[in-house]
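> pasting the sequence and the predicted model now:
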Amino acid sequence: MIMEFNRELDARGLHCPLPILKTKKALADMTSGQVLRVLATDSGSVRDFQAFAKQTGNDLLSQTEENREYVFFMKRK
């Protein structure tokens, strides 16, 4: 399944909390309903993105992992 997105954030090589902080900043620059695709390599980011979605109300539409690379799709509330 190919998911449409409005913007992409490359957070590969960054460690906690930088992927979340950069995601928060990117989402702030987007309009409601837009989708952000985030690429990350920090294994802790799976748990972090789930918590971030709950705390902020932004929707975590999808999260996948392939070859220790994580892809998240976040929808701005």
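Yep, it's here.

> CA atoms for contacts and neighbours, from now on please.
Noted.

> and Lys54, how far is that from Arg47?
Between Lys54 and Arg47 the distance is 11 Å, computed by C-alpha to C-alpha, to the nearest Å.

> residue boundaries of the strands in the protein?
7-11, 35-40, 59-66, 69-75 (DSSP state E).

> and here's the other structure:
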Amino acid sequence: MAVVKNADKKMADQVLDVTGLNCPMPLLKAKQALNKLSAGQTLLVKATDPGSVRDFKSFTELSTHQLLESYEENDCFCYLILKND
């Protein structure tokens, strides 16, 4: 797992690579990363766990954060999350 800060300013303020990790680790690592961001910043999460699709959808529906985009790319599930608080 690697955290790449400011990897692509057009995409996100921070990129979190949790490929290879299984539930619940992708979501837990994403929550930790979001806690370090300021309101209005974005986090791009890259995961390989198919269960993360359900997890990130539920998490953003139940939190103040917003799921801006969810897509598949290069065998990864990608989630662009806006921190709202």
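Now that the structure is in, tell me what you want to look at. Model, not experiment: these values are computed from the prediction.

> overlay them and tell me the TM-score.
The TM-score (TM-score structural alignment, normalised by the length of structure 1) is 0.91; 75 aligned residues with a C-alpha RMSD of 1.0 Å.

> surely Ala47 of structure 2 meets Cys23?
No - using C-alpha atoms under 8 Å, Ala47 of structure 2 is not in contact with Cys23, being 10.2 Å away.

> which one of the two is surrounded by more residues?
Ala47 (26 against 12; other C-alpha atoms under 10 Å).

> contact partners for that one?
Residues in contact with Ala47 of structure 2, defined by C-alpha atoms under 8 Å, 6 or more residues apart in numbering, are Asp17, Val18, Thr19, Gly20, Leu21, Pro26, Cys76, Phe77, Cys78.

> now it, nearest residue through space, not along the chain?
Thr19 (4.4 Å; C-alpha to C-alpha, 6 or more residues apart in numbering).

> thought Cys76 was touching that neighbour, still the case?
Yes - the pair Thr19 of structure 2 and Cys76 passes the contact test of C-alpha under 8 Å, sitting 7.4 Å apart.

> overlap in contacts of those two?
Listed as contacting both Thr19 of structure 2 and Cys76 by C-alpha under 8 Å, 6+ apart are Lys46, Ala47, Thr48.

> could those residues go into TSV alongside distance to Leu67 of structure 2?
Shown next, in TSV, are those (distance: C-alpha to C-alpha, whole Å):
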residue	distance to Leu67 of structure 2
Lys46	13
Ala47	15
Thr48	18
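
> tell me the residues of structure 1 aligned with stretch 41-52 of structure 2.
Mapping stretch 41-52 of structure 2 onto structure 1 (TM-score structural alignment) gives residues 34-45.

> residue nearest the centroid of structure 2?
Val45 (3.0 Å; C-alpha atoms, centre = their mean).

> could you check how far that one is from Asp75 of structure 2?
Note on Val45 of structure 2: its distance to Asp75 of structure 2, by C-alpha to C-alpha, is 13 Å.
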